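Q: structure for this input, please:
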Amino acid sequence: MARLYESRKRILVTGGAGFLGSHLIDRLIGQGHEVLCVDNLFTGTKRNIDHLHNHPLFEFMRHDITMPLYVEVDEIYNLACPASPIHYQHDPIQTTKTSVHGAINMLGLAKRLRAKIFQASTSEVYGDPTVHPQSEDYWGNVNPIGPRSCYDEGKRCAETLFFDYHRQLGLPIKVVRIFNTYGPRMHHADGRVVSNFVVQALRGEPLTIYGDGSQTRSFCYVDDLIEGFLRLMDTDETVTGPINIGNPNEFTIRELAEKTVAKIGGAELITMPLPRDDPKQRRPDISKAKALLGWEPKVQLDEGLDRTIEYFRDFVGQMEEA
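A: As a prediction, this is how the structure comes out:
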């Protein structure tokens, strides 16, 4: 049910045409809020927000947040940044600028407006972890000069900025560390493992496993993730995060490949060398999310994978017809 007009907010979502941003906007509009979607469309796409084109509560602005932004809003969700290795390594300098300059610009806007601001951080701040599962008090094991550093260290610096603005200026902040998320509207060519496997299987191509497939990941369905975002944003100012949001059920990459093949049909598995600094294990400790937000994931991998396959089946079909 839409909220009453008196409680309606005008909310800025940067990266709003991306995978996560578009799902967040759907939820916010469903709550009756006005949403300003800002995106430079580097990895986001208007296809993700086409259904909102004529919605009276939705506005789109093409803008790069490495440049200052002057708007009037009540809250800010900062999701803008390429999030897959293929995309963030394409222009690593711009990736770092998006995380760092973007954070500075959005924090400056929040400071001027005295607005609550949310930062979409990442489990990549833990690097290739030596602690398993990863809890928020773990400082990480990150290579500061490797090919993934533009994203890992950019997000770490953004967290530093958020907490310094909070401590020094009293700015109300919320910081989430996102673990591997999947679902409809993922970019079909972003190189992430779920979209890779599903698209390859639907096209009858071999599924590419990097390394021997024994490395593990924990896969969170997008609807569960967005619910975690909203719950954190609704907490009082004493709850800042960082808070892990992810699904603690852990699978090897080979297990995910085998599940995908079992659901779609017989594609073979091939192996390629493991990329440098690729984490061997990734699993969130979500004790804090449970205690502070009353949150835990509801959609498990088999159900979420079915929904994702359905989306990509339509998408791949449309691409082949074009």
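
Q: make it CA atoms for all contacts and neighbour counts henceforth
A: Fine.

Q: contacts for whichever strand or helix holds Glu227?
A: Assigned by DSSP states H and E, Glu227 belongs to helix 222-233. Under the contact criterion Cα atoms under 8 Å, 6 or more residues apart in numbering, helix 222-233 has outside partners 20, 23-24, 118, 174, 176, 178, 181-183, 239, 245-246, 289, 293, 295-299.

Q: got it, and stretch 237-250?
A: Against stretch 237-250 from outside (Cα under 8 Å, 6+ apart): 123, 135-136, 172-181, 216-220, 225, 228, 232, 282-286, 288-289, 292, 296-297.

Q: drop anything exposed from those.
A: When these are checked for burial by 16 or more other Cα atoms under 10 Å, the buried set is 123, 135-136, 172-181, 216-220, 225, 228, 232, 282-286, 288-289, 296-297.

Q: what's the neighbour count on Gln300?
A: When neighbours are defined as other Cα atoms under 10 Å, Gln300 has 14 of them.

Q: would you agree it is in contact with Tyr221?
A: Yes. Assessed by Cα atoms under 8 Å, Gln300 is found in contact with Tyr221 at 7.5 Å.

Q: once you drop chain neighbours, what's closest to Ala257?
A: Phe197 (6.4 Å; Cα to Cα, 6 or more residues apart in numbering).

Q: quick one: the helix or strand where that neighbour lies to chain centroid distance?
A: Assessed by DSSP H and E, Phe197 sits inside helix 193-202. For helix 193-202, the gap between its own C-alpha mean and the chain's C-alpha mean amounts to 18 Å (Cα atoms, centre = their mean, to the nearest Å).

Q: what does stretch 21-33 give?
A: Stretch 21-33 has its C-alpha centroid displaced from the chain centroid by 15 Å (Cα atoms, centre = their mean).

Q: can you identify the element that follows the helix holding Phe197 toward the C-terminus?
A: That would be, after helix 193-202 and using DSSP H and E, strand 207-210.

Q: so which elements touch that following strand?
A: helix 193-202, helix 253-264, strand 269-272 (3 or more Cα pairs under 8 Å, 6 or more residues apart in numbering; DSSP states H and E).

Q: can you list contacts of the last one?
A: Applying Cα under 8 Å, 6+ apart, the set of residues contacting strand 269-272 from outside is 206-212, 257.

Q: follow-up on the earlier one: among the contacts of helix 222-233, which ones are in helices?
A: Per DSSP state H, helices hold the following members of the contacts of helix 222-233: 20, 23-24, 289, 293.

Q: and this one, please, so the two structures can be compared:
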Amino acid sequence: MAGSGRIKRLCFTSSASVYGNGRPTDPGAPAQFNEDDAPSPLSVYGNTKLWGEHQVKITMRSAKVSYSVVRYFSVYGEPQTVKKGSHSWVVAWLALRASVGLPLELNGGGHQVRDFVHVDDIAAGTIRALSAPAAHGQVLNIGTGRPTTIRSVAEHVLTHYPDAELVERPMPPGDPMGGYADVDRVRRALKWCPRITVEEGVDRYVKWIKERPEATPGWMRQLAGASSLRAV
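A: Next up, the predicted model:
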């Protein structure tokens, strides 16, 4: 694990998107992604992350520098907000829309599965992947190992905003059904697992936006205002 210069280990942040849809462990069950599964990205983003993984392995091995690769699952948590025209960051989208009175839109009914990992746990896992001896040369899932549907997140948001409405939309092309992380390897290598449940994380995010109304983008407030006028 000798390094050149001052670099002791490089940790490359990759993504669960390299897996694509994966394969369910049982018929009707959500897919579980293992680090040894053959990657099959469905997007340019996922493909570039996979390319980056290969480049890190080739470059670091040649330079005799220790490396690790962490594949993030669905990252959420304060101070995450949303970008106009984007549909990433499910927790932020649902909570912010509910906070301004907009309906919670569920593509395909919200039955897609994600493995939601709070940003605090993402940070903790990444730091360990930089320092744990057993992480050397490893590809590691940073996930909770818990499959969670987007609909169940929306329903938990409704416990904070009971007047919000759920609206089902058609499934857009290319939207993966998703899956969850196999976390056996990361637990062994890092002696660690995420601590924050998705329910606790959503509660924390809602509390954060209630305390910081300026976190809600102006364009979303305008959208809510226009929607109210149309309703009248």
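
Q: one step back: and which of the contacts of strand 269-272 of structure 1 is nearest to Val35 of structure 1?
A: Each of the contacts of strand 269-272 of structure 1 was scored against Val35 of structure 1 by Cα to Cα, and Ala257 proved nearest at 37.4 Å.

Q: and the helix holding Phe197 of structure 1, how far from structure 2 on average?
A: For helix 193-202 of structure 1, the mean deviation from structure 2 after alignment is 0.5 Å (mean Cα distance after the TM-score superposition for structure 1).

Q: any idea how far stretch 257-271 of structure 1 is from the chain center?
A: 25 Å.

Q: swap in stretch 158-177 of structure 1?
A: Distance, centroid of stretch 158-177 of structure 1 to centroid of chain: 19 Å (Cα atoms, centre = their mean).

Q: what stretch of structure 2 does that stretch fall on?
A: Residues 52-71 of structure 2 are the counterpart of stretch 158-177 of structure 1, counting by TM-score structural alignment.

Q: residues in contact with that stretch?
A: 1-4, 7-16, 126, 129-130, 135-142.

Q: repeat that for stretch 302-317 of structure 1.
A: By Cα under 8 Å, 6+ apart, stretch 302-317 of structure 1 touches 182-185, 188, 198-199, 202-203, 221, 260, 263.

Q: thinking again about what came up before, buried ones in the match of stretch 158-177 of structure 1?
A: Going by 16+ other Cα under 10 Å, stretch 52-71 of structure 2 has these buried residues: 52-53, 56-57, 60, 65-71.

Q: likewise for stretch 150-169 of structure 2?
A: Applying 16+ other Cα under 10 Å to stretch 150-169 of structure 2 flags 150-151, 153-158, 160-161, 164-166 as buried.

Q: counterpart of Pro39 of structure 2 in structure 1?
A: Aligned counterpart of Pro39 of structure 2 in structure 1: Gly140 (TM-score structural alignment).

Q: now swap in Arg195 of structure 2 and tell me
A: Checking TM-score structural alignment: Arg195 of structure 2 goes with Lys298.

Q: what sits against the closest residue to Phe33 of structure 2 other than its chain neighbours?
A: Spatially, and ignoring its direct neighbours in sequence, Phe33 of structure 2 is nearest to Ala181 (5.0 Å; Cα to Cα, 6+ apart). Shown in contact with Ala181 of structure 2 (Cα under 8 Å, 6+ apart): 32-34, 73, 115, 141-146.

Q: which of those residues are buried?
A: Buried among the contacts of Ala181 of structure 2 (16+ other Cα under 10 Å): 32-34, 73, 115, 141-146.

Q: go through the residues you listed and name the one nearest Gly46 of structure 2.
A: When these are compared for distance to Gly46 of structure 2 (Cα to Cα), Phe73 wins out at 11.9 Å.

Q: does the closest one touch Phe116 like I think?
A: Yes. Counting by Cα under 8 Å, Phe73 of structure 2 does reach Phe116; the two are 6.6 Å apart.

Q: and Ile142 of structure 2, what pairs with it in structure 1?
A: With TM-score structural alignment as the criterion, Ile142 of structure 2 pairs with Ile245.

Q: distance of Ile117 of structure 1 relative to Leu107 of structure 1?
A: 7 Å (Cα to Cα, to the nearest Å).

Q: looking at those two, which one has more neighbours?
A: Leu107 (27 against 24).

Q: you'd agree Met186 of structure 1 is in a helix?
A: No. Applying DSSP: H, G, I helix; E, B strand; the rest coil, one finds Met186 of structure 1 to be coil, outside a helix.

Q: and for the counterpart of it in structure 2, nearest residue in space, chain neighbours not counted?
A: Aligned by TM-score structural alignment, Met186 of structure 1 pairs with Gln80 of structure 2. Sequence neighbours aside, Ala92 is the residue nearest to Gln80 of structure 2 in space, at 6.6 Å (criterion: Cα to Cα, 6+ apart).

Q: give me the aligned partner of the one you found over in structure 1.
A: In structure 1, Ala92 of structure 2 lands on Ser195 (TM-score structural alignment).

Q: quick one: map Ala164 of structure 2 onto structure 1.
A: Taking TM-score structural alignment, the alignment pairs Ala164 of structure 2 with Ala267 from structure 1.

Q: for its match, give its distance to Leu301 of structure 1.
A: From Ala267 of structure 1 across to Leu301 of structure 1, the span is 20 Å (Cα to Cα).
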